[in-house]
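Asks: Sharing a model prediction with you, sequence too.
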Amino acid sequence: MSPSIYKLAARGRWIALLAVLLFAGLIFRLWWSLRSPAIVQELPFTRVESKQNSTHSNHGGVVAGDDASKHQQSNSNASTVHCPDMPGMEDILVVLKTGVTEALNKVPAQLDTVLRCTPNFVIVSDYEEVIGGVRTVDVLRNVSDHIKQSQAEFDLYNRVQRGGRVALRPEDYGSDFNSQYGRQGNPGWMLDKWKFLPMIDAVLERQPTAKWFVFIEADTYLFWENLLAWVSKHDPSQPKYLGCQTAIGDNVFAHGGSGFVLSNPAMRKVSEHRKTHMSELEELTVREWAGDSVLGRVLKDVGVSLTWSWPMSQGKQLWDLDCFSEAYSRRAWCHPVVTFHHMTPIEVYDMWAFDQQWLDSHRSGTNTVLFRDIFVNLVLPEIGGVRNNWDNLSEDEVKDDKSPDHKFTAEECRERCKGKSDCLQYTHHPDGRCLASRGTMQGEPKVNVTSGWMIDRITAKMDEFGKCETVEYVL
């Protein structure tokens, strides 16, 4: 073989070897990206501010914004963003609690809306990753190894810590069916109860001087202006625990999804108690099925009582909310609404749009959003008359005295409601059931269901409740 042939053969071997090495390198990078925690830099939605113009910066999980962020232009509708500019905003840390199975679906809407107007916030989760330029904080890291290895709820957590998001399985997303014991068929929800106590230390460490800590979830909508006005009427130097009351057995606590507020002294009491009762509190969490209940028990043990905050802290969605409702010697109508719960990302965007329009049109006067305002602007335009394929969520079943098994027609159901002076709406189901209500809800689509509202009575009820010359607060 000639020297030139040897040279060509040698060059070919080097080229082949180089190709093999390059291919191996690509395989390694792909393998490494799959086993490492996912870092999400771009999301499938239009952010209001671009990354180049964003004024939010990441500081170990706490995000601080400046005034420039209040005037960014929307890429979708070019409308000006109006954020409240009130004394005290800098003293509040908003804590958004989420989890790996829902974060990518729900957190972007929060970053694009509520959290845009939040000077200081932290996103706590069961998985550390970057979403929209914000790093989440894994608050389960300081749960004991014994608990992580012995409790079935941590199977999801352990797999994701080892393998990243690719370790998630379809069954990890589970069912959203909410029973009286929560979403027991949802592994992400089951794991969530372990975050409530650890997140107290995690966020206190990041913002130790905050006067108020406001805890919301990824499906909670927060009205900033109303929150500021509310907490300004409370003393942050005292141990305070504000939230929508609920109960499991004899334990009354603030419902997590409705949002709750803790003052700095209350936070420190929980933190100090946890340091000396770690094992005991982990065993308590094993026995309980709701983490907000565990936190409520601890607050009671350290002497911090709950301020029952219904209706301001609200567990309802807009479509199933009765703004005429009365409970606990309070009437919702003239109270400000601070939170809604179970809000889908689309509903978060819709509420944000209303919130922005409200702030824009009320610059010269009070911009407090009352339940009355929610009803007049968002519910009333959607109701009235008869609506087919719609369920307005009436609950009181109507019976025929002469024939208890009588199956009503839609017209008969309407006439029964019309014949009762306190009936404001009715629902007729295809099986002949007729339901009525003394409240008024917007409702939701449902095939073959017919709903109707007595709009003249609803208007009279609005006149009776009045225009709210005085704003009512839970104090």
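Replies: Structure's in. What do you need?

Asks: use CA for all of it now, contacts and neighbours both
Replies: Noted.

Asks: tell me which strands and helices the lengthiest helix in the chain is in contact with?
Replies: If you go by DSSP state H, the chain has its longest helix at helix 3-35. The contact analysis (3 or more Cα pairs under 8 Å, 6 or more residues apart in numbering; DSSP states H and E) places helix 3-35 against helix 154-163.

Asks: what comes up buried for the helix it packs on?
Replies: If you call a residue buried by 16 or more other Cα atoms under 10 Å, then helix 154-163 has these buried ones: 154, 156-157, 160-161, 163.

Asks: Can you add distance to V134 and give those residues back as a markdown table?
Replies: As requested, these are exported to a markdown table (distance: Cα to Cα, whole Å):
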| residue | distance to V134 |
| --- | --- |
| F154 | 25 |
| L156 | 23 |
| Y157 | 21 |
| V160 | 19 |
| Q161 | 19 |
| G163 | 21 |
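
Asks: and which of those residues is nearest V304?
Replies: Nearest to V304 out of these is F154 (Cα to Cα; 30.1 Å).

Asks: second one coming, line it up with the first:
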Amino acid sequence: MISRLTDPRLFKSILAGFVSFTVALLIFFNINAILNPRASYPASLKKAPTILSTSSATEEMPGANERCSQLPGADDVLVVVKTGATALRERLPVHFQTTLQCIPHYVIFSDMEEEFQGHHIHDVLSGVSARMKECAPEFKFYRDLHENHDRVTEFMRKNAHFQQDAWHLDKWKFVPLVERALLAKPDAKWFIFIEADTFLVWSNLLKWLAQLEWTRPYFLGLPVTMEGQLFAYGGAGWLLSRPAIQRMTQHMASQNDNYEEFTNKTSYGDLILGHVLEQAGIGLTGGWPLIQRETPSTMEHTEDLWCYPIVTFHHIDAPDIKSIWHLEQNWIADALTPLLHFDIFNNLINPLLSTKIDDWDNFSDGEEKALTADEGFEDCKRICEADVQCMQFRFTPRKCTISHSIILGWKADSSMNSISGWMIERISRAKASVQCQRERWISTD
């Protein structure tokens, strides 16, 4: 499933006439989509590859198992999904088919009020002051979007810059998102905020929250510092306890105009929220490695994080969501322990590793060694073998780069002449040595 190989059995069946030519083509493309889903991703998009898929794109997803829909603590949590009208049509349906089946209380906020596949989508920007909607440049896109309420798809097709415009508008959503979340479920103890390309391991989230005291003003997330401000990276998801939101809204009651002005001159919505929470006296507790900004394919898999549970991934597309969803559902049904990073690696990443993959970038970013024009992939492999900690390497003409961590990576443009390899025996030994004897959660105690 690593390289785009031709299955001889398939061609024999075609040539033998066991199936019609049309049906054979359909079978070929369906099998290839499952066995080699990454091949269709243009390298220029720098999109993470789809990982192991257990079903075809047309297969209907199974419902949530009984344990998933009856997990302890579920009624105490509100899941808040932040999206936009130009993105939700592509990104939300898979969540309705998977994770949201397990979650009893969730609300979806966007930049336009609408009904979508039987779900009400709330306009989180409706409360922004009329003055700011007139003077802030990002709201031109908001007005255009609302004028094309009934033909959003056509609007996107005619507006070549809609993704960039939607991203600029997005910064205005973060602060009102938190305020509206409390109104949506004022009795919730916890509020988790995710984006439409975030995967939430719901069962693990509830186990994590059970370790924490919700009456404290918690702000949990993946720490990032930019422009001197510490904040939680938005795409990875962040959590607030009810007391934290209450303190923030009380703080903002007399200063909303000031924060609108601050938002107007600041580029990043998650930075803006971090600033507001800090001003309200609420500090950030780091949630890494439970909370991730990467996908399973792009993150560094190292032994020091394998025994930690996983709560979120970011930049996840629909096929990968289905893959992780299947794994989580099986885990909930069969195991009482949380789903660990090691389980993700062992089930979804390790089967895809190989001694050699052409036109592949595994993100090796450690020691770099210049090669001669006559040296090639095997010479690069020997460099990795000489370093007892080397787990993988990447060869490009005249250069060899090795790495002590394990990353799957993604398909590279053929013009790069990038060939990746992994030290399979060393990885197997590392896996065999893992013993996760206790649950490792993040706590401030």
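Replies: Here it is on my side, so go on. Just so it is clear, the model here is predicted, and its values are computed rather than measured.

Asks: one step back: so what does the next helix or strand along the chain from the longest helix of the first structure touch, helix or strand wise?
Replies: Heading C-terminal from helix 3-35 of the first structure, the first helix or strand you meet, by DSSP states H and E, is strand 39-40. Helices and strands touching strand 39-40 of the first structure, as assessed by 3+ Cα pairs under 8 Å, 6+ apart, comprise strand 130-131.

Asks: okay, and the strand it packs on goes to which residues in the second structure?
Replies: Aligned using TM-score structural alignment, strand 130-131 of the first structure spans residues 115-116 in the second structure.

Asks: List of residues touching that stretch?
Replies: I121 (Cα atoms under 8 Å, 6 or more residues apart in numbering).

Asks: swap the cut-off to 10 Å and go again
Replies: The contact list for stretch 115-116 of the second structure (Cα atoms under 10 Å, 6 or more residues apart in numbering) reads 85, 88-89, 92-93, 121-122.

Asks: Can you say which two of those are spatially most distant?
Replies: Pairwise over the contacts of stretch 115-116 of the second structure, using Cα to Cα, the maximum falls at P93 and H122, 16.4 Å.

Asks: and those two? which has more neighbours close in?
Replies: Higher neighbour count among P93 of the second structure and H122: H122, with 18 against 14, using other Cα atoms under 10 Å.

Asks: What is the equivalent residue in the second structure for W310 of the first structure?
Replies: Checking TM-score structural alignment: W310 of the first structure goes with W288.

Asks: Please report the distance of the closest residue to its match other than its chain neighbours from E179 of the second structure.
Replies: Excluding the flanking residues, the one nearest W288 of the second structure by Cα to Cα, 6 or more residues apart in numbering is L222, at 5.7 Å. Distance of L222 of the second structure to E179 of the second structure, computed by Cα to Cα, to the nearest Å: 21 Å.

Asks: Pick out whichever of these two has more residues nearby.
Replies: Taking neighbours as other Cα under 10 Å, L222 of the second structure and E179 compare with L222 leading, 22 against 16.

Asks: Hmm, that one is touching G274, no?
Replies: No. Counting by Cα atoms under 10 Å, L222 of the second structure stays clear of G274, with 11.5 Å between them.

Asks: Common neighbours of these two, please.
Replies: With Cα under 10 Å, 6+ apart as the test, L222 of the second structure and G274 both reach 231-233, 284.

Asks: and those as a markdown table, adding secondary structure and distance to R293 of the second structure?
Replies: Shown next, in a markdown table, are the shared contacts of L222 and G274 of the second structure (DSSP: H, G, I helix; E, B strand; the rest coil; distance: Cα to Cα, whole Å):
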| residue | secondary structure | distance to R293 of the second structure |
| --- | --- | --- |
| F231 | strand | 14 |
| A232 | strand | 11 |
| Y233 | coil | 8 |
| L284 | coil | 16 |
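
Asks: out of these, who's nearest T215 of the second structure?
Replies: Nearest to T215 of the second structure out of these is L284 (Cα to Cα; 15.8 Å).

Asks: which residue packs closest to that closest one, ignoring adjacent ones?
Replies: The shortest distance from L284 of the second structure to any non-neighbouring residue, by Cα to Cα, 6+ apart, is to F219 (5.1 Å).
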